[in-house]
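> Make a model of this:
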Amino acid sequence: MSTPPGTTDSDHPAPLPRPRSASGGTPQQGGHMVICGGDALAHRLAVELADRYGQRVTVVVPSLQHGHGPRIAALAADPQRSVDVIETGETDETALTAAGVEQASALALTSEDDQANLHAALRARRLNPDLRLVVRVFNRRLGQRVEQLLDRTVLSRHPGLSAAALEASTTVLSASATATPALVAAALGGRSHALHIDGRLLRVAELEPGARPDGTPLALLATEPRPGSDPADHLLPDPDTIGADRPRAVLELLGRAEPPPRPRRRPALAGLPLADLFTSRLRWALAALTALVLTLTAVSWQLTGRPPLHAAWLVILDVLGIADPADDAGPAGKTLQILSAIAGMLLMPLLIALALDALGTFRTATALRRPPRTLSGHVVLVGLGRVGSRVLDRLCELDVPVVCVDRDPTAAGVARARTHNVPVVIGDATQDGVLDAAKAGRARALLALTSDDGTNLEAALAARELHPRLRVVLRLFDDDFAGDIYRALRDSYPHAETRSRSVSFLAAPAFASAMMGRQVLGAIAVSREVLLVAALDTTGNPHLAGRTVAAAHRPGAWRVLALDLAAPDRRSPDLADPYTTAPELLWNPDPAHVLADGDRVVVATTREGLSHLTTGTRMTAPQ
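Coordinates of the predicted model:
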């Protein structure tokens, strides 16, 4: 483990010592991986790179005593892992130099501060223009622009670089966006979620025994594990050995993703719930008053002989109290005027009540929508931070009814909820009555996605008291704690579905794969395992090159889904673009087709399988 750096000042930082390995020697330089961050993602990413990919890793942490610093320090103290640690308060040029960025092959910036990550990325690119950068950025629009800026630096040094290689030089990822599909899939259970690849929609459908997929099946992703078997044995099985009498998850090809329609300009009041502006009691009162005016008009028409429209005009004037007394009218006319005046007296409080009720509803509608009284079968989303905002967007894309809960009215996702016209309950989900207001007792699922593990757990337990069979998905930062909570809730509520998810656990494989220079197109959660959909180059890969599509399939590890038909210099740098106008993938390629050097394929793979595919190492034969 490295010794803490010397004290520094803001203008003239003192030189940092060279990183020290866990064994006390100087770590090898050149070709290693550098991670800057002290959070859960940095810890999980270091484990992924060291254990799955066998890489030498140097982690630059702000503190070894706070956050995940002690856990990262424990990795460096483990002689079985090649991990080194540097403690520094700021990721400046001195810290990057001490970590060996100039000789490193890849750098990951995992801090939750977008500006700090982008600043460090620019410094690192200046120190090593050939460095592969993976930057965690929540603001995707800003990240894409900085990604283009960083790529131009590489292109200036290598003008003939292919688009695919340029794409791998800088990758901007969001941990919340990477983990969102798996969180939504866990909440919706049997309802599938979609991946957008090459302009096509790929749906992950969970099928009951005997059920057939609706779309074109691409791959059998998983089946129900047998009792006592290895949890990984049910992933990517050979379809010829699996019957249709077992529950299974299938990847389906549905069709082309249509570009989203252009938003139309609507009047300012178009989004208001007009039905709520006029309550049922007011509508009945208004209908009764209208009927009374029509009755008085008909009587006036019959008694006076005036035309109907003129009679109606006179009655309305009388109702409003602005007509002259009917001195020259007979007893019938005077009686009619008295009745009209009485109707006018009834109209005034009705109009005042209508105005006050509409004003209150208007204020509520322009602020936050409340859950309808008859709502049921919805998803309760607790926490509207970064992760909650991403999950809210995905649920709205799938047209799933949602009720949001957050104790902070200024949270990042509250404005998004207002944009989507989604009901929001402001309050602490752990307090009495808050989940009741969100109609959690009639919900189909609850997603607890706050940044506090205790709050998420308490909200889940409170929701289970309201609905013992409620499907619950917890966001927990500690992986071990997530596993313990999952088992405890499963044992306490055996008839309910419980899923515990760590965002770092779901996002780390995508970050690690990007550091290895491969493009991960999506992540699929199957039980507590993660399947990845990735685009790989077959050149020099012993598992792919020279093999047929059928022979390249490795049960429990990976399966080829599609073949890129475009020439290497014309390939799309981003197959995950959902609205591409030039699709280039051949899905379900001929099993007899031989993969050659220079081909690009899309595979569904486990994390361990991707490690072997990217490193070219052999796998032990399946038992």
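> C-alpha only now, for contacts and for neighbours.
Noted.
> tell me, what residue is most central in the protein?
Thr180 (2.7 Å; CA atoms, centre = their mean).
> Show me what the helix or strand that that one is a member of is packed up against.
Element membership for Thr180, per DSSP states H and E: helix 175-188. Where contact means 3 or more CA pairs under 8 Å, 6 or more residues apart in numbering; DSSP states H and E, helix 175-188 is packed against strand 193-197, helix 386-397, strand 445-448, strand 471-475, helix 503-515, strand 519-526.
> how much space is there between the residue nearest to the centre of the chain and Met345?
Distance check for Thr180 against Met345: by CA to CA, to the nearest Å, it reads 59 Å.
> that older thread, for the residue nearest to the centre of the chain, which non-adjacent residue is spatially closest?
Excluding its sequence neighbours, the residue lying closest to Thr180 (CA to CA, 6 or more residues apart in numbering) is Val391, at 5.5 Å.
> what do you get for Arg442?
Ser376 (4.9 Å).
> contacting residues for that neighbour?
439, 442-444 (CA atoms under 8 Å, 6 or more residues apart in numbering).
> Helix or strand: which one has it?
Short version, using DSSP H and E: Ser376 is in no helix or strand.
> now the other sequence, so there's something to compare against:
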Amino acid sequence: MAADPNREPPGRAFVSRLRRNADGRPHFVICGADSLVYTVAEELANAGHRIRLTLVVPSTLRGDVPDLANLRGVRIIRADRLDERTFRSAGLAGAAALGLVMPDDVVNLHAALCAQAVEPDLRLVIRMFNTGLGYGVRRLFADCAVLSDAAMAAPAFVAASLGEVTPTHLRVAGRTLYVARRGEVSPDRLVCALTAADGAGRIDVLPADPPPAAQQPTDLVLAEASGRSAAPVVDAQRRIRARRRRRPVRVVGRALRAALSRKLGVAVLVTLIITVVSGAVLVHADPVDGFWQSIYVTLLTVVGSSDVEVQRNEVAQAAQLVLTIAGLALLPLVTAAVVEGMVNARLELNSGRVAAQYEDHVVVVGLGSVGTRVLRQLNDLGVDVVAIDRRADARGSKAAQQLGVPFIVGDAAREETLRAASIATSRALVVVSTDDVTNLQAALNARAVRPDLRVVLRLFDDDFAQRVQTAFNIDISRSVSRLAAPTFAAAMLEREVLATIPVDRHALLVAAVRVFAGSPLDGLTLSQADRPLSARVIGLSAAGSEWVDWAPDHRRVLAAGDRIMIVARRAGLRALVEQASPPPGLAEEPGA
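Sure thing, here's the model as predicted:
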């Protein structure tokens, strides 16, 4: 989702109809507390528009947030609470749009409600981690875009892990789409044609669906990824059991290694050595008749059944004393070793944590918002995944269980945890936890195990990410805020761009266009929104519903509030948004 230097600045055609202040410039307000507030502000400030920009940030920011003073011409207000008083001091009354990018869903929702009290006629762009809550929030406000930076960044991490230059996978309304050759996709998975060869050496972009006789296997199409996501959980578990049956020796060996704790094993071994040496000294210092008698005396002494015998010599008494003390330590250690070994072996065999049978898989570290989406999209694409998180109750733990993905609870910064995930036989490591130190250490440890491993690393500081990529020869170091900022900026300028698909020399935009009451598109059929070579309709969400119809009837009459999912060129998106917008001065109907 990197910015195209040749693209038209987002929203150029729409700034003219945004509400302006006395100085003739539309006013935008952004509220945030992490690096996303900086990257969105930078995107808007450098977009080439004549706008006024105000940032509302807390008095203390995260250490990875760049210096806000680098943003020229931007007004900065420090406030630890987003309420009506704060918004009035920020000049929200009369503003064109408000971006709420705080890293807390509830804070953003509360701020949106307060902002509506100050300026009811306001476009809201709200950051939400919980997509279910986001769907409900969108219906609360007349003009609102709810975005997830994690959902925007995940395709870039997926593409990087698979060795692709650009992100060609995107997840929209629970559906993962990807770019493929027509010959590699079954007709029932086809969403839209992206390119078509005319036979004379010319390539058409976003063509009308050609007749079967004219279709070329090399044409690019947008297709739906099914992978393993549609299979029931029992099928995923059956596949895991089948892999184990094919490699029983490796699985059993893995379980035995898991059963042996290193520290506990060393303690037991040291105690046994003390027992053997002391027993030998005791038997030598106080000879008994026969080998059995030697074992008998030693073991009874170990378990604490020895009597005080003052007639023995000093060496025998010392050996007996050491044996008795060693026995007191040995019995609990043996009991703990047996219990821990049984528990660990059972977990390894039954919970799907055994990853030794995997090869050419992707290891995902961190099952937070970004990691969970990366895991789901890789699974949709049919790629084997092994997940790691230090918390058993991580956000994506249930998703891993439902999809039959092996889930290792441990610290990815430790080499033994990475080895447990079969890092040596993996195709890539994707490190997307929320701790920069853990992420970098995991990446370096993985490279120590396998120097040629593809590593995709998430870092919060974009400048740090670029320097790490160069200094440590990491394949891809990315900042989620940098990946998501263009879409947030576009949404504030009244565009809802979901993803960018590079095709040949073109950048195709996947977007959702809302139909407003009184617009030229209101009352027309869906077929009139579909424009070959410019904008292709791929889905429709009816007014008041979040469900997307991926095979809509093109004869359907559009109504206010409908959202059209399209793949378009920049000019095609601009033309369709203008067609879906009401004429200047015409108010939107209530409830639209």
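> Next, format the helices and strands packed on helix 175-188 of the first structure as TSV and append distance to Ala116 of the first structure and mean neighbour count.
Converted to TSV, these look like this (distance: least, CA to CA, whole Å; neighbours: other CA atoms under 10 Å):
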stretch	distance to Ala116 of the first structure	mean neighbour count
strand 193-197	30	21
helix 386-397	17	21
strand 445-448	28	28
strand 471-475	25	26
helix 503-515	18	26
strand 519-526	24	22
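> Of all the ones you listed, which one comes closest to Ala175 of the first structure?
Among these, helix 503-515 comes nearest to Ala175 of the first structure, with 5.3 Å by CA to CA.
> Relative to the second structure, which residues correspond to that closest one?
Per TM-score structural alignment, the counterpart of helix 503-515 of the first structure in the second structure is residues 480-492.
> mean deviation of the matching stretch from the first structure?
Once fitted to the first structure, stretch 480-492 of the second structure is off its aligned match by 1.8 Å on average (mean CA distance after the TM-score superposition for the first structure).
> Report the distance from that stretch to the chain centre.
Remark: stretch 480-492 of the second structure is offset 16 Å from the chain centroid, using CA atoms, centre = their mean, to the nearest Å.
> Repeat that for stretch 467-483 of the first structure.
Per CA atoms, centre = their mean, the centroid offset for stretch 467-483 of the first structure relative to its chain is 17 Å.
> Identify the residue range in the second structure corresponding to it.
Stretch 467-483 of the first structure maps onto residues 450-466 of the second structure, going by TM-score structural alignment.
> which residues are contacting the matching stretch?
By CA under 8 Å, 6+ apart, stretch 450-466 of the second structure touches 35, 64-66, 157, 160-161, 423-424, 426-433, 436, 439-440, 443, 446-447, 474-482.
> I'd like to know which of those are buried.
35, 65-66, 157, 160-161, 423-424, 426-433, 436, 439-440, 443, 446-447, 474-482 (16 or more other CA atoms under 10 Å).
> Hmm, Val154 of the first structure is touching Asp130, no?
Yes. Between Val154 of the first structure and Asp130 there is a contact at 6.4 Å, judged by CA atoms under 8 Å.
> what's the overlap in contacts for those two?
Ser169.
> For Glu409 of the second structure, give its distance to Ala400 of the second structure.
No Glu there; residue 409 of the second structure is Val. 12 Å.
> Those two: which has the busier surroundings?
Counting neighbours by other CA atoms under 10 Å for Val409 of the second structure and for Ala400 shows that Ala400 has the greater number, 21 against 17.
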